[in-house]
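**Q** Show me how the following folds:
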Amino acid sequence: MKLKDKVAIVTGSSKGIGEGIARVFHREGAKVVVVCRSAKEGAKMAEELGASRRQAIFIQTDLTIEEQIRRMIDQTVDHFGKLDILVNNAGYHISKNVEETTEAEWKFIQDTNLRSTFLCSKYAIPHLRKTRGNIIHISSMVGVVGQPNAGAYSATKGGQIAMTKGMAIDFAPDGIRVNVICPGWIQTPLVEDWFSQQKDPEAARQYIYAQHPLGRIGTIEECGTVAAFLASEEASFVTGAVIAVDGGVTLGY
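**A** Coordinates of the predicted model:
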């Protein structure tokens, strides 16, 4: 088990990509801190990961509020005694171009996606310095290539990529590695909802599959296995890396 006895915070881990990362980390021996807004969903996930065996805890957190982020980091260290891994996964997306986006929507997306990445990292770093731990940001293919109606979202995802590179340089002397994963189309409830809203859901699905050289979309577990590699000693010489987990869709084939 490549993450045995490591303590990992995974934000937005009650569903989607965050769930996949949390489940793989748990399988690889990590003690997982489930972080999300929903008390019901978060508690359920933590219980499934072994809360009764002290293998997981849930900390309800609104990641747009600085004090709640600081409290979440402190509670993690109080409970497990240390912190080894931070995964900044939580995110929010609206399908609007910049002209259509209100300032309130812009601010909420920035706070949820980018400001939370900054604040979680800021308060985790003093603890990660002690364990020579690592940080993984979950960005998106939209941070690398353009997509219609994703102006605010793409700004935050591009920001996470740029932040990764700067942080990797700044904290390398402390032994802290910082990397970023850019998922493409992944089979999540959000993506399934998108398919169901199309005029011909099956035709839409096949069209999206055809854009991928591998002929399909990814799974949350595939994102989790890449994150587990980056979090482990197997990736001890990897920092500042931008890892596409997208089935080749951004190759523009």
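
**Q** From now on I want contacts and neighbour counts done on CA atoms only, so please keep to that.
**A** OK.

**Q** Tell me the buried residues in stretch 7-19?
**A** Of the residues in stretch 7-19, 7-19 count as buried by neighbour count, 16 or more other Cα atoms under 10 Å.

**Q** From the residues you listed, which land in strands?
**A** 7, 8, 9, 10, 11 (DSSP state E).

**Q** Let me see the contact set for the last one.
**A** Meaning residue 11. By Cα atoms under 8 Å, 6 or more residues apart in numbering, the contact list for residue 11 reads 18, 34, 35, 36, 87, 88, 89, 90.

**Q** okay, the buried residues of stretch 7-19 in TSV with distance to residue 211 next?
**A** Shown next, in TSV, are the buried residues of stretch 7-19 (distance: Cα to Cα, whole Å):
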residue	distance to residue 211
7	37
8	34
9	33
10	30
11	30
12	28
13	28
14	29
15	25
16	21
17	21
18	24
19	25
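
**Q** now, which of these sits nearest residue 142?
**A** residue 17 (15.5 Å; Cα to Cα).

**Q** Surely that closest one and residue 220 touch.
**A** Yes - counting by Cα atoms under 8 Å, residue 17 touches residue 220, with 4.9 Å between them.

**Q** Let's compare: structure for the following, please.
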Amino acid sequence: MRRFEGKVALVTGGRSGIGQAIAARLTEEGARVFTAQRGGDDRFEGIAADFTDPAAPAQVVAEVIARAGQLDVLINNAGMMQEARVEEMTLDDWQKNLTVNLTAPFLMIQAALPHLRKTKGSIVNTGSIEGLGSNPGHAAYCASKAGLHGLTRAVAVDHGAEGIRCNAIAPGWIDTELNLDFIDSMPDPDAFRRDIGQIHPVARTGRPEEVAALAAFLAAEESGFITGQVYTVDGGRMAKLSLP
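**A** Below is the predicted model of the structure:
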């Protein structure tokens, strides 16, 4: 399929993991893809950006427009996670997590809206199942992802009549480089892989390409009647009750 022929997409955090898989899928389907993150990108058209800087989102969007002349798809994927319970987290760390995970997407959307309005474009935000539930010690991450889910709905409501759609994906455990390195750091990686697989009804963890497939669908015109939704991609993990 070439659903994005002649279209321009911007993927934040597109140099690795889920973001890279989304950038690759959009490229395969014909899009001209820009990625934005710390440092460059030797695979796509990279733009260096530090999303702790509130000026970065507008600068990134302006560079895309200067180089490509349009913007059709915005994928807000860049994020961070810092493990700490509420009592252990400093205000500075709390603010940093919210800045990267919630404020930066807000500012990206704000900067992109005038251009997406012209192209009747689509926004896809990478949320998390931790915007719906919580793992221990993830107070700031959970709060920021829940906020991103809420922002997704608000943008859909406010800008749907302008032809702009906004949806979110809530991935569960996905085999990104970061997660695979985490597994390898465990005392018994094979046992951890077995145990993490068993909490999923599909009996395995997910692949970045499976998240990318949904992102491409939500960004494409064929999903034109879908907006304001948060799609869980977790192998059924959130649907499975613990044993009584």
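
**Q** TM-score for these two?
**A** These two chains, once laid on top of each other, score a TM-score of 0.96 by TM-score structural alignment, normalised by the length of the second structure; 240 aligned residues with a Cα RMSD of 0.9 Å.

**Q** picking up where we left off before, still contacting in the second structure, which of the contacts of residue 11 of the first structure?
**A** Of those, the ones still in contact in the second structure (both residues aligned by TM-score structural alignment, their matches' Cα atoms under 8 Å) are 18, 34, 35, 36, 87, 88, 89, 90.

**Q** residues contacting the second one?
**A** The one in question is residue 34 of the first structure. Contacts of residue 34 of the first structure by Cα under 8 Å, 6+ apart are 9-14, 22, 42, 45-46, 56-59.

**Q** Of those, which ones are shared with the second structure?
**A** These retained in the second structure, by both residues aligned by TM-score structural alignment, their matches' Cα under 8 Å: 9, 10, 11, 12, 13, 14, 22, 42, 46, 57, 58, 59.

**Q** farthest-separated two in the kept ones among the contacts of residue 11 of the first structure?
**A** Among those, 36 and 87 lie farthest apart (Cα to Cα), at 12.5 Å.

**Q** Neighbour count: these two, which is higher?
**A** Each of residue 36 of the first structure and residue 87 has its neighbours counted (other Cα atoms under 10 Å); residue 87 has more, 27 against 24.

**Q** ok, now how distant is the most centrally placed residue in the second structure from residue 69 of the second structure?
**A** With distances taken as Cα atoms, centre = their mean, residue 126 lies nearest the centre of the second structure, 2.3 Å away. Distance of residue 126 of the second structure to residue 69 of the second structure, given as Cα to Cα, to the nearest Å: 25 Å.

**Q** ok so, going back, the residue nearest to the centre of the second structure and residue 102 of the second structure, how far apart?
**A** Per Cα to Cα, residue 126 of the second structure is found 11 Å from residue 102 of the second structure.

**Q** circling back: where do the contact lists of residue 17 and residue 220 of the first structure overlap?
**A** Joint contacts of residue 17 of the first structure and residue 220 (Cα under 8 Å, 6+ apart) are 186, 188.

**Q** mind listing the helices for the second structure?
**A** 17-28, 56-68, 91-98, 104-119, 139-159, 177-184, 189-198, 208-219 (DSSP state H).

**Q** Please identify the deepest-packed of those.
**A** By mean neighbour count, with neighbours taken as mean count of other Cα atoms under 10 Å, helix 17-28 ranks first of the helices of the second structure at a mean of 23.

**Q** now the angle between strand 8-12 and that one, please.
**A** Using axes from the mean of the first three to the mean of the last three Cα atoms, to 10 degrees, the inter-axis angle of helix 17-28 of the second structure relative to strand 8-12 is 170 degrees.

**Q** Helix 17-28 of the second structure packs against which elements?
**A** Packing partners of helix 17-28 of the second structure (3 or more Cα pairs under 8 Å, 6 or more residues apart in numbering; DSSP states H and E): strand 8-12, strand 32-37, helix 208-219.

**Q** Mind putting the ones you listed into JSON lines with distance to residue 226 of the second structure?
**A** Below are these laid out as JSON lines (distance: least, Cα to Cα, whole Å):
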{"stretch": "strand 8-12", "distance to residue 226 of the second structure": "19"}
{"stretch": "strand 32-37", "distance to residue 226 of the second structure": "23"}
{"stretch": "helix 208-219", "distance to residue 226 of the second structure": "8"}
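
**Q** Any idea which of these gets closest to residue 130 of the second structure?
**A** Once these are compared by Cα to Cα, helix 208-219 is nearest, at 15.8 Å.

**Q** what stretch of the first structure does the closest one fall on?
**A** Counting by TM-score structural alignment, helix 208-219 of the second structure pairs with residues 220-231 of the first structure.

**Q** what's the mean distance for the matching stretch versus the second structure?
**A** Once fitted to the second structure, stretch 220-231 of the first structure is off its aligned match by 0.6 Å on average (mean Cα distance after the TM-score superposition for the first structure).
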